[in-house]
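[1] Give me a model of this one.
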Amino acid sequence: MTRLSVEMLAADAVEPITSAGHARLGLAVLAGIAVIVLLITKYKLHAFLALTIGSLALGAFAGAPLDKAILSFTTGLGATVAGVGVLIALGAILGRLLADSGGADQIVDTILAKAGGRAMPWAMVLIASVIGLPLFFEVGIVLLIPVVLMVAKRGNYSVMRIGIPALAGLSVMHGLIPPHPGPLVAIDAVKANLGVTLALGIVVAIPTVIIAGPLFSKVAARWVDVPAPERMLPPRASEELERRPSFGATLATVLLPVVLMLSKALVDIVVDDPTHQVQRVFDVIGSPLIALLTAVIVGMFTLGRAAGFTKDRLSTTVEKSLAPIAGILLIVGAGGGFKQTLIDCGVGQMILDISKDWSIPALLLAWLIAVAIRLATGSATVATISAAGLVAPLAADMSTTHTALLVLAIGTGSLFFSHVNDAGFWLVKEYFGLSVGQTVKTWSVMETIISVVGGGLVLLLSLVI
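    Have a look, this model is predicted:
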């Protein structure tokens, strides 16, 4: 993973920008988070503005000079965007290529053609997990909803029996697996190894998505037995194309960055010599930037050109993929600014000082902090960024594997109980034609299962590795 910038590392090492004691710092953190929550929930302010104002409020409540608080925020914002901004952009391009070329439809149709009956929920998990790797959660929902409704109608399934597995696959990828923004920022914040985090994330994700997806969908379908909404399905991307990429080429393109990053992690373990030529090569090709850039370039041929895209069409696809992520980049950047303000005020050290006398494990503490911020703000990304900033000092003496597990503990905590302050809650409600109560009994409970099961698996892994 790309490390934080020199400026950010320097900022971590200097004296705190305030001399406030632990009690005042604790109150300042609560006040800063309260400002963010209030602005997002009550006044419906964009999360970027809320995080910016909340960061300055934190500094003011902690007694930090305003100029130093501003410098901390801008330093953190710049370092975070520098570390993950390009990766988010590359992921967006790959996702758009996958959708516009019909590659996503090709994966869906191929898997559904080979599945039926009781296998269908498992097929939906597989589809969502594969497609969810390069796509943001909201994009994945929009892409998969037509498929979910089509399968539910064609097979006379309850929407929940098909929809919950798909949502579980997307949500687990979003919370635990790089190159999604939340995990990338957390990896940056605690200086975790991306390859190890990715490998352990997959280990945690598989049983978690099985329990929260196909298994829970049986219960959810009994609790909320609704048919597919009677409405016109939106046209699928590939219906306007003369041809679309093959299943094998599409799958290989989607998995290419994952394979490259995992290969780097494996070589790091086997060779374990930074000066060795093989390790140096894999350090380059397995870095997130090169892995995603390679997948994008390959995708232009295996997805775009295979679908008959001209050079102009490819250029338009790339251009359209970048506009929707502007807000995400700003939120992630402002979250990094908030995190750096926390660090520079000495909050991270305060938590380190206080928690060293507690019997609560660091991983559980990280999970609980992420849960609290998720419940308050409704944003998994904001919860991940803020929690990572708070617990980053706890990673100082951790092993490589436990630092990776710290990232996963934060990620699982950030998914806990989505409710009315989460945009995803309303997206699911409207697409599936549910009431608020039905959405809570299905979507919200599913998210909680992912968080609790995933968090439990992270704690279990910490005892054995």
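[2] okay, CA-based contacts and neighbour counts for the rest of this
    Will do.
[3] what ranges do the strands span in this structure?
    For the chain, no strands are identified by DSSP state E.
[4] Helices of the stretch 51-200 of the chain, start to end?
    66-80, 86-100, 103-113, 120-132, 137-155, 159-176, 181-190, 194-210 (DSSP state H, counting those that start in this stretch).
[5] For the comparison step, fold the sequence that follows:
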Amino acid sequence: MTIVAVLFSVGLLIALISVAKLHPFVAFLLAALAAALLLGQPLDTIAGSITKGIGDMLGSLTAILCLGAMFGRIIADSGAAKQIADTLIGAVGRGSITLALAATGFIVGVPLFYNVGFVLMVPLILSVAARSGLPTVYLAIPMLSGLSIAHGFLPPHPSPTALVGLFKADIGWTLIYGAIVGVPTLLIAGPLFARSLRGMTARPQPAARADVDAPPVDPPDAGASFAVALLPVVLLAGTTALLAMSGLSDAAKGWIAFGGNPVVVMLVSLLVAMLVLGVMRGMPLAQVSGGSAEAVKDIAGILLIVAGAGALKQVFVDGGADAALAGWLGGLSLPPLVLGWGLAMVIRIALGSATIAGLTAAGIVQPLVAAGGVDPNLMVLAIGAGSLMCSHVNDSGFWMFKEYFGLTLRETFRSWSVMETLVGIFGLIFTLLLSVLI
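    Okay, here's the model as predicted:
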């Protein structure tokens, strides 16, 4: 009965979002109520479980996600993202331009939320295509695959960050492993796959040709742009590497752990971005902080989705489903990483949202991770890979790609959908290979 309750509540969640078109937050709450009733949870405890789940999930994530959104907005508005792209593209020859675009998407994708990065990069892709004479889709796929991999695999993006907290993983190691898995995946799904698309003709919409390719009046230099954009990665990975060293005193470990706390890292990165990309370039502090504060509005919906996923997860725990799920999942013949990947893939195909797919799958496999059956950092990556699989007509990214580049449905499936599927497949393959080595 417990497994039936879990399957029913997940199925209800999918139906409420995809068929009834309810907001995911409302759908998560209704699914959580249904699960609690089916699991026989006492009525007077259900509201408490939902409240606790929301609080526990948001308590550790709100500051990171909000600071990350503000940081990314400064990277975009200051022209630093554009400067990074121009520098990488200018540093390579015409024959290696897809590698430069892939690297741009990956680096810019670390601080920028996916939709922001997508809209920001499209005019750049069109500009490069016009200057180089190369096919537009051939250039677009490497850059957008880099954005997609950063979105699915790397903190501080919403789903990976939430999964790190849910699985009690280490955000620094997740970043390091994510880069190890993400780079070869990017090379295959980006520049290598793009070679098969050289004959595809894009018909960009006029709106996509907006003149945002011109640099700002006083753009940041390349060194500052790279240093600031990659600062969170360097700080998180660096503190993880330092803590792995032997011979450190307890006091030193305490200071390193404090400096590597994700909230501290994002706060320091934001302040550095405001100073280096704003104030030092003559912008009033009020203007810099005002623009970054606007970015918080963009993630309100994401925070609600994360909150709803926390409510459903807590009902599973309080209703005793966690132990039953651990026993059931542990008895399956599939490796845990493949299981997490597969669950995320199924929900992704059904709902379209990578964030919802990742969070929902994580809530199901969390008991298995808690039981010590798998490295939690690798499970974050496996679920992230599954959540990017098989993008189709229920995914906003599918339609953005189609409309911005003026492609037919068939061409969009042939390019965008295949690229996302390659990211998901090879993301899992390289995660499994890494699990053998560590």
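[6] Residue 264 of the second structure maps to what in the first structure?
    Matched across to the first structure, residue 264 of the second structure falls on residue 290, judged by TM-score structural alignment.
[7] likewise residue 11 of the second structure?
    Aligned partner of residue 11 of the second structure by TM-score structural alignment: residue 34.
[8] before we move on, what about residue 157 of the second structure?
    Superposed on the first structure with TM-score structural alignment, residue 157 of the second structure falls opposite residue 180.
[9] got it, and residue 328 of the second structure?
    So residue 328 of the second structure corresponds to residue 354, using TM-score structural alignment.
[10] I'd like to know how far that match sits from residue 286 of the first structure.
    38 Å (CA to CA, to the nearest Å).
[11] Which one's more surrounded, these two?
    More crowded of residue 354 of the first structure and residue 286, by other CA atoms under 10 Å: residue 286, with 26 against 10.
[12] just checking, the more buried one touches residue 268?
    No - using CA atoms under 8 Å, residue 286 of the first structure is not in contact with residue 268; the gap is 10.4 Å.
[13] just to revisit the earlier point, who's in contact with the nearest residue to the match of residue 157 of the second structure once chain neighbours are set aside?
    Distances taken as CA to CA, 6 or more residues apart in numbering put residue 174 closest to residue 180 of the first structure, at 5.8 Å, once the chain neighbours are dropped. When contacts are counted by CA atoms under 8 Å, 6 or more residues apart in numbering, residue 174 of the first structure touches 132, 133, 136, 137, 180, 182.
[14] hmm, 10 Å instead?
    The contact partners of residue 174 of the first structure, by CA atoms under 10 Å, 6 or more residues apart in numbering, come to 129, 132-138, 140, 168, 180-183, 380-381, 411, 415.
[15] what do you get for residue 328 of the first structure?
    47, 48, 85, 88, 89, 136, 181, 334, 381.
[16] got it, and residue 402 of the second structure?
    Applying CA under 10 Å, 6+ apart to residue 402 of the second structure gives the contacts 202-205, 396, 408-413, 415-416.
[17] Quick check on those residues: which are buried?
    By neighbour count, with 16 or more other CA atoms under 10 Å, the contacts of residue 402 of the second structure hold 202, 204, 411, 412, 413, 415, 416 as buried.
[18] Need the max-distance pair from these.
    204 and 413 (16.9 Å; CA to CA).
[19] State the number of residues packed around the counterpart of residue 188 of the second structure in the first structure.
    Taking TM-score structural alignment, the alignment pairs residue 188 of the second structure with residue 211 from the first structure. Neighbours of residue 211 of the first structure under the rule other CA under 10 Å: 18.
[20] With residue 391 of the second structure instead?
    Neighbour count for residue 391 of the second structure, taken as other CA under 10 Å: 27.
[21] Show me what it aligns to in the first structure.
    Counting by TM-score structural alignment, the partner of residue 391 of the second structure is residue 418.
[22] just to revisit the earlier point, return the subset of the contacts of residue 402 of the second structure lying in helices.
    396, 409, 410, 411, 412 (DSSP state H).
[23] Can I get the residues you listed in JSON lines including distance to residue 36 of the second structure?
    Output for these, formatted as JSON lines (distance: CA to CA, whole Å):
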{"residue": "396", "distance to residue 36 of the second structure": "31"}
{"residue": "409", "distance to residue 36 of the second structure": "41"}
{"residue": "410", "distance to residue 36 of the second structure": "43"}
{"residue": "411", "distance to residue 36 of the second structure": "44"}
{"residue": "412", "distance to residue 36 of the second structure": "41"}
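[24] from what I can see residue 218 of the second structure touches residue 79, true?
    Yes - counting by CA atoms under 10 Å, residue 218 of the second structure does reach residue 79; the two are 8.8 Å apart.
[25] Which one's more surrounded, these two?
    Neighbours per residue (other CA under 10 Å) separate residue 218 of the second structure from residue 79, with residue 79 holding more: 22 against 10.
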